[in-house]
Every structure is written in structure tokens, then in C-alpha cells.
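prediction below, plus the sequence it came from.
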Amino acid sequence: MSGNQGMESLIPIINRMQDAFTQLGVHMAIDLPQIAVVGGQSAGKSSVLENFVGKDFLPRGSGIVTRRPLILQLINGPTEYGEFLHCKGQKFMDFLSIMKEIEDETDRVTGSNKGISNLPINLRVYSPHVLNITLIDLPGLTKMAIGDQPSDIGEQIRDMIMTYICRETCLILAVTPANTDLATSDALQLAKQADPDGLRTIGVLTKLDLMDEGTDAKEVLENKLLPLRRGYVGVVNRSQKDIEGKKDIRLAVAAERKFFLSHPAYRHMADRCGTPYLQKQLNQQLTNHIRESLPALRDKLQRQLLSLEKEVEQYKYFRPDDPSIKTKAMLQMIQQLQQDFERAIEGSGSAAVNTLELSGGAKINRLFHERYN
């Protein structure tokens, strides 16, 4: 099965690139094929991720707990442990210490005032119970700020999520609780904006066991109600009480299986429901997705490498007394200045446009017409 062996090595390649980008602090100028996890604050995102690993390791609490993107690289291996990119070489054997490290590392960058940061935390979890999948866990969507959070925290989170999920190379795992109205689901609404044709979105329905008596999500799971090209997978997570009582996740996954097999609405598709099936799906979808994205990614990297090599080539023969080099550098600086100046006047290209007062050309225009007329 050499073909499959090649496929299995695709996800680790992207993992290595993700680590490299994070360490360089490069704001991903290159879009890597990845899966971003999106959902409202209590949609059950953490539970879905913890069920994959079979351990509690994500911080929980009221309010916004995920305040930085968490790049979670699940890697199948014989022993269970975690490793953070920011403490290279240190093996975290105990999953509660992983939870504490995520909290501490979040506070180190965002401060304790509950703000958010775009700088990701990279965590690898090795375990015999996982398939190779890399997921980016993003902050839960929230409606309002609490305590001393910035008042526009909702906007900030939305913007952060959009920067990830608008990329063509990003698959969107939209996590929605089944006991709320699907039409108003935060995750599905955002996914629809970023992926209007529903080509990159994978739906996950949580809390199927909490639906009102006599109702079910059969139509959604059969992909008839709000269809997505990649469909929906239903899961049942542990209840809050189970989590507080530290109920073993493996028992919970067995209970989930029983729920689907014995439920009249889901019995006929029990094999396409539940956490293990979702894990398999994501491993396959991500692998295929990487395979499709690789040629373009390779081209882009090669182009960047070539242009860098050219630049290096110029410096190889650099002689400090060579006037042509100085002239060239001066010209480049002047051109750059000219571009920046034009942008400032047009008000284009700068992300930090001040919306509270006029700037650039608009300000000049006003001065001429009001003060000097």
C-alpha cells in the first residue's frame, strides 16, 4: 500500500510547515490547507476536540476561554503525551498540565484582561487513540463583552475567525448545537459568508441528546435541510455534569454509540454518526484536501524561494564601494516612499484607517475648500 503510505505522510508535512511559520512569526503569507473549528461559545467545540483525544485538556470556564488560535496537531503514536512548540523538547505526560500550560501561555500574550491575540499556540498530541488530523481551534463567537474585556471583543473574534475561514485552502468545521435553531446558528452563518457555496464546510451537530422530546435532527443529518457539500456528522458529548464528575471519555464514546444505535431517528445511519466516524472523516477530508492544494502550494513556495535566491545572489557580489548598488537601493527606497505616499493620500492599502477623523487626501481636500477658500 505504498500509495496510502504517501497519503499518510501529507498531514505531517503541513504540520512541520505550520510550526515553521509560527516560529518565524510570519503572518501566514502562504495559506496552508487546514481545518478551522468554528462555533458559538457553548456549542460544544471543546468537547468535540477532547473526545478525539480521549482526555480533558482544554481550559473550560465561563466567558471566552479560547483567546488565541490553538493549532492542535493530533498524531497517531504508541504513547500519549503533549508537546508545545513554545517549550520545545518538553514532554507533557499529564493532560491537566497541558490545560494549565495553555492557560498560562494565553495569559502571557493576552494579559489577564481577557483580550484576544492572533498569535497561535501550537500543541501536538501524540496518542494511540487519534488519527492524524490538524485542527485550528478558534475563539467561540460571543455577543457581548463581560468584565474588563474590550467592548468590541465580539467584532475582534469575528474578524479573527474570518481571516482564517475566508482562505480558499481552509476547511471549516462548523459546530452547532442541535437543540437551538439551525437557521440562526453562529457557525453556519459565518461559514455561509466565507464559503457561500458550502464547498469547504463540514457541519457538526452536537447535543443531539438534548433536543426536545419528539423532535430530531434527522433531516439535517441526511443533508436535506441546509445542505452542505461535505454533509453533517452528529455527535453526543458528555454533559456538564459528566465533565464536572470527570466521567471517562471512553465510556462517553461508548454511550454515544449506544445512543445512535438505539434512537429510532438515527438508527439507520448510526455508522455515519458519532465521534469516531467524525475523526475518520476529518482525517480523510484533510488528506484529500492537502493533496488537492499541494501543487499550487508548491508553486507558490518555489516562486518565493526563487525571488529570495535572486536577492541573495545580488548581495553575493556586493562590494561596499560599488556605487550602482547604492543607487539601486536609493531608487528602491524612493519608489517605496512614493507608493506609501500615494496610498496615504488615496486612503488605500492601510488597514489602520482612522474612521474618526479625515485623513490623507480627504483631509487635504477639506483644508483647501474650507480654510483656504
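Structure's in. What do you need?

alpha carbons only for contacts and neighbour counts from here, please
Noted.

what residues are up against residue 313?
Residues near residue 313 by C-alpha atoms under 8 Å, 6 or more residues apart in numbering: none.

need the three-state assignment for it.
Here residue 313 takes the helix state, with states given by DSSP: H, G, I helix; E, B strand; the rest coil.

measure it to residue 122 for me?
Per C-alpha to C-alpha, to the nearest Å, residue 313 is found 34 Å from residue 122.

got another one to weigh against that:
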Amino acid sequence: MITLGERTFGVLTKLDLMDKGTNALDVLEGRSYRLQHPWVGIVNRSQSDINKNVDMIVARRKEREYFATSPDYGHLANKMGSEYLAKLLSKHLESVIRARIPSITSLINKSIEELESEMDHLGRPISLDAGAQLYTILELCRAFERIFKEHLDGGRPGGDRIYNVFDNQLPAALRKLPFDRHFSLQNVRKVVSEADGYQPHLIAPEQGYRRLIEGALG
């Protein structure tokens, strides 16, 4: 049971089976045990009704008649019964949902903002259309050009870092490539001859150059 009683509804059953001369008014009227929400008394189907397959419509009608004609509970008849309990619970559920909607809306909006921010960071989805893909590539190239220019114009440290790449790192990387083996006269002659095939060209074909470069970089 919740301490504050915010979610506690008191329900008394089998009121019709109490001993003659007794009643549950002290409980139903909140004198013996008070709750934040009202107590509700209900009358269920008897075992005899269940054995006779009395349907719920008839059972609810008999329940209404019991409270309406009861000398003990007649003055509470409009606040007793299963139908009243269902309406009471539905109304409470509606009020709870209404109270929670602002916080739920705030949480959803926050989640949407976070997802949109992440999507902006990841970039727009790439279209399947070839023209749109080309446009995206051109945009990326322009962005790279702009950032590269900003580094060059920004002086240190951007300009120094780019200068270091071309002046130190690139030559060092090129010196590590096996150009002496792939571009030896014997290998070049062999690749050009294979690219010529059965019909030699006056100028060495492009395919030969490609094979030499791919071999050196691979």
C-alpha cells in the first residue's frame, strides 16, 4: 500500500454476506480507516449465480438493486457498485495521464532534439539518385577546400602542419615505396609489353602506367 494513498483505492466485497445487524459503514464512510480516495463497496456474483451462469449484465443489475434497497447503504447507492468503481478508476487514470503529459512531452522533445543533433553531426542521408550523389560529393569537396584554405590562411599551427606534410611526411613516405624495383627498366619494359598485347602502340598505353603505379603503391 502506498504511504500517501495516492494510488490506493479501498474496495469492500461481499457486503451482502455480512451478519444481520452489522454493516461496513465505518469503513465505507472513512471513519475507521481513511484513504485519500473513497472506499467503494461492491457485491459480486454469488456461487449460486455462477453455477447458474448468470451473466454480468444481470449481476450488475442485481448489485444496483441491492444498494438502492439496502437500509444501511441506500444513502451511498450512487457511490457504490462495480460500475461506479470502474468509472472512478477510469477518471483517476485520466487525471494521472493528464498530469504526466507535460513531462512526457518534454522528454520526447528533448529526445528529438538530441537525435536531430546527432543526425546533423552524421550528415544528411545519401540519396540513391546519381545526380544527388554527385552533388553531395561536390559539396564535400567544397567543404574540404574551404577548411584547407582556412588552415593555410590561418598561419600557425594549421599552415605549419600542412607545410610539414608536404615538406617532410610526403617525401619520407615516397622514399619508403619500392620504386627502384617496380620502375626498373626491366620491369617497365615487361609491363608495357604485356599492356601492348599483340598490337604494339607507338605510345605506351595507359593500362601499363596504371599497373606500374598500382604495383608501387600496393
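Cool, the structure landed. Everything numeric here is computed off the predicted structure, so don't read it as measured data.

quick TM-score on the pair, please.
Once superposed, chain against chain, the TM-score is 0.52 (TM-score structural alignment, normalised by the length of structure 2); 126 aligned residues with a C-alpha RMSD of 2.2 Å.

next, count neighbours for residue 157 of structure 1.
Neighbour count for residue 157 of structure 1, taken as other C-alpha atoms under 10 Å: 22.

so the strand or helix carrying it aligns onto which residues of structure 2?
Per DSSP states H and E, residue 157 of structure 1 falls inside helix 153-165. Under TM-score structural alignment, helix 153-165 of structure 1 has no counterpart anywhere in structure 2.

in that helix, what counts as buried?
The neighbour-count check on helix 153-165 of structure 1 (16 or more other C-alpha atoms under 10 Å) flags 153, 154, 156, 157, 158, 160, 161, 162, 164, 165 as buried.

which two in those residues are spaced the farthest apart?
Across the buried residues of helix 153-165 of structure 1, no pair lies farther apart than 153 and 165, at 18.4 Å, counting by C-alpha to C-alpha.

what does residue 231 of structure 1 align to in structure 2?
When structure 2 is aligned by TM-score structural alignment, the residue opposite residue 231 of structure 1 is residue 38.

ok, that match to residue 15 of structure 2 distance?
Distance from residue 38 of structure 2 to residue 15 of structure 2, by C-alpha to C-alpha: 16 Å.

element containing the residue nearest to the spatial centre of structure 2, please.
Residue closest to the mean C-alpha point of structure 2, counted by C-alpha atoms, centre = their mean, is residue 111 at 8.0 Å. Applying DSSP H and E as the criterion places residue 111 of structure 2 in helix 82-122.

by how much does that helix deviate from structure 1 on average?
For helix 82-122 of structure 2, the mean deviation from structure 1 after alignment is 2.1 Å (mean C-alpha distance after the TM-score superposition for structure 1).

count of residues packed around residue 268 of structure 1?
Other residues close to residue 268 of structure 1 by other C-alpha under 10 Å number 12.

so what's it closest to, chain neighbours aside?
Spatial nearest neighbour of residue 268 of structure 1, excluding adjacent residues (C-alpha to C-alpha, 6 or more residues apart in numbering): residue 261 at 8.0 Å.

show me what contacts that neighbour?
Residue 261 of structure 1 sits next to 267, 268, 270 when contact means C-alpha under 8 Å, 6+ apart.

do residue 5 of structure 2 as well
Residues counted as contacts of residue 5 of structure 2 (C-alpha under 8 Å, 6+ apart) are 35, 36, 37.

good, we can wrap up now.
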